[in-house]
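>>> generate coordinates for the sequence data below:
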Amino acid sequence: MSRITVVTTLSIALSGMLAMPAYAAELNLSVELPQLNVAEYHRPYVAIWLEGADQKVAANLSVWYQNKDTKEGHGTKWLPDLRQWWRKSGRTLKVPVDGVTGPTRPVGKHALKFSDRQPALANLAPGTYTLVVEAAREVGGRELVKIPFTWPAKSTQTAQAKGSSEIGTVSLSVKP
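Below you'll find the model as predicted:
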């Protein structure tokens, strides 16, 4: 093998290593909205956020609400029904919030993925946090599910919690 071939091969190999993606810490969750056997069903409003050890909101991850005008008015009127989220964070937000708010979702499992490169997690200090999922439904109930975890994860962490009415199983996976 000539010296030029060795240098070229080494250069190509090193450039390939530099082009490899850097892996980022991830927070993956699945939120299940159960099928309810009720006379009048409305999709629930859902807020998903992180609380620090001080129980203050560290990051809003997602808020699902009726974001269009209806005969009852604009859906933001009902956001205060998400009582815990509203008291801790919602009343200070001007919705819609890009990358956070979106329309209500139908019955089923909904997957969400967040990277430490996204605004919600980019400035999250190392520590103990709680994932909080709150759901409230018109002519229905209200429910809150919490899952504690550590950020950033040194190894993969997984946990689940199950609601009893408005929220089904909530699964969390935190990867380094």
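
>>> make it CA atoms for all contacts and neighbour counts henceforth
Will do.

>>> for the helix or strand hosting Ala13, the distance to its chain's centre please.
Counting by DSSP states H and E, the element that carries Ala13 is helix 3-19. Counting by Cα atoms, centre = their mean, to the nearest Å, helix 3-19 is centred 41 Å from the centre of its parent chain.

>>> next up, for comparison:
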Amino acid sequence: MRKPLLLSLALLTAPVMAAELVVDVEIPRLQVAEYHRPYVALWLEEPDKRHVANLAVWYDLKLKDNEGEKWLKDMREWWRRSGRSLQMPVDGVSGATRAVGTHQLTFDDTKAPLKDLPAGDYRLVVEAAREVGGRELLRLPFTWPPQNAEKQQAQGESELGSVTVQLNP
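The predicted structure is shown next:
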């Protein structure tokens, strides 16, 4: 009698594996006279470039009178697709700019925006713009939900370093 009960309890407490999307974004060290941390937007789009969901927007939250919001439009593609219709800051999406280095974000199908994402082909888009600097945009295609572990990588040339998407079923 005890074995079936223990087995049932073990199954109930076993971790439920969720499909996940792990993104690594590298902010490169630039040798420039006047350095400012880049504003960065990460979002999902369909192959026809239709915006699906915002994942993260990093900008200067601490400027007086929300002055940092004024420069969000420098991330031109994100601004046209989604940014101009948002009331910043967005809980769970917006955050402070990041320092030089690699920054990891993890999303899974138990929470938005992946929870209700229909199966299909998508692209992760990462756009960076820097004051007294340039602008750069990278796109990494993927299929959701992942059937197998998969990794995509793109290399930036100026404002972004390596951007990697790891998909885990």
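
>>> any idea how far Asn54 of the second structure is from Ser85 of the second structure?
Separation of Ser85 of the second structure from Asn54 of the second structure (Cα to Cα, to the nearest Å) stands at 12 Å.

>>> more neighbours, those two?
Applying other Cα atoms under 10 Å to Ser85 of the second structure and Asn54 shows that Asn54 carries more neighbours, namely 21 against 9.

>>> the aligned partner of the more buried one in the first structure sits in which helix or strand?
Using TM-score structural alignment, the equivalent of Asn54 of the second structure in the first structure is Asn60. Asn60 of the first structure belongs to strand 57-65 when assigned by DSSP H and E.

>>> contacts for that strand next, please.
44-52, 75-76, 79, 88-89, 99-105, 120-121, 124 (Cα atoms under 8 Å, 6 or more residues apart in numbering).

>>> among these, which are in helices?
Mapping those onto helices (DSSP state H) picks out 88, 120-121.

>>> give the contact list for the nearest residue to Gln66 of the first structure once chain neighbours are set aside.
Leaving aside its sequence neighbours, Gln66 of the first structure sits nearest to Gly75 (Cα to Cα, 6 or more residues apart in numbering; 4.6 Å). Contacts for Gly75 of the first structure were tallied using Cα under 8 Å, 6+ apart; they are 65-69.

>>> among those residues, which one has the most neighbours?
Tyr65 (24 neighbours).

>>> measure the match of Asn54 of the second structure to Val38 of the first structure for me?
Plainly put, Asn60 of the first structure is 30 Å away from Val38 of the first structure if you go by Cα to Cα.

>>> just to revisit the earlier point, could you redo the contacts of Gly75 of the first structure as CSV and give each row distance to Leu131 of the first structure?
Putting these into CSV (distance: Cα to Cα, whole Å) gives the following:
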residue, distance to Leu131 of the first structure
Tyr65, 19
Gln66, 23
Asn67, 24
Lys68, 27
Asp69, 30
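
>>> show me which of the residues you listed is closest to Tyr23 of the first structure.
Checking those against Tyr23 of the first structure by Cα to Cα gives Tyr65 as the nearest, at 32.4 Å.

>>> which SSE is the counterpart of Arg123 of the second structure in the first structure in?
Arg123 of the second structure maps onto Thr130 of the first structure when the alignment is built from TM-score structural alignment. Thr130 of the first structure belongs to strand 127-136 when elements are defined using DSSP H and E.

>>> give me the residues contacting whichever helix or strand comes after that strand.
Next helix or strand after strand 127-136 of the first structure toward the C-terminus (DSSP H and E): strand 142-151. Strand 142-151 of the first structure is touched from outside by 82, 124-136, 157, 159-167, 170, 172, 174, with contacts defined as Cα under 8 Å, 6+ apart.

>>> of these, buried ones?
82, 124, 129-136, 162-163, 166-167, 170, 172, 174 (16 or more other Cα atoms under 10 Å).

>>> distance of the residue nearest to Met75 of the second structure when sequence neighbours are not counted relative to Val32 of the second structure?
Among residues not flanking Met75 of the second structure along the chain, Ala129 sits closest, at 5.7 Å (Cα to Cα, 6+ apart). As judged by Cα to Cα, Ala129 of the second structure and Val32 of the second structure stand 15 Å apart.

>>> grab the most central residue of the first structure for me.
In the first structure, the centroid-proximal residue (Cα atoms, centre = their mean) is Leu61; its distance is 4.2 Å.
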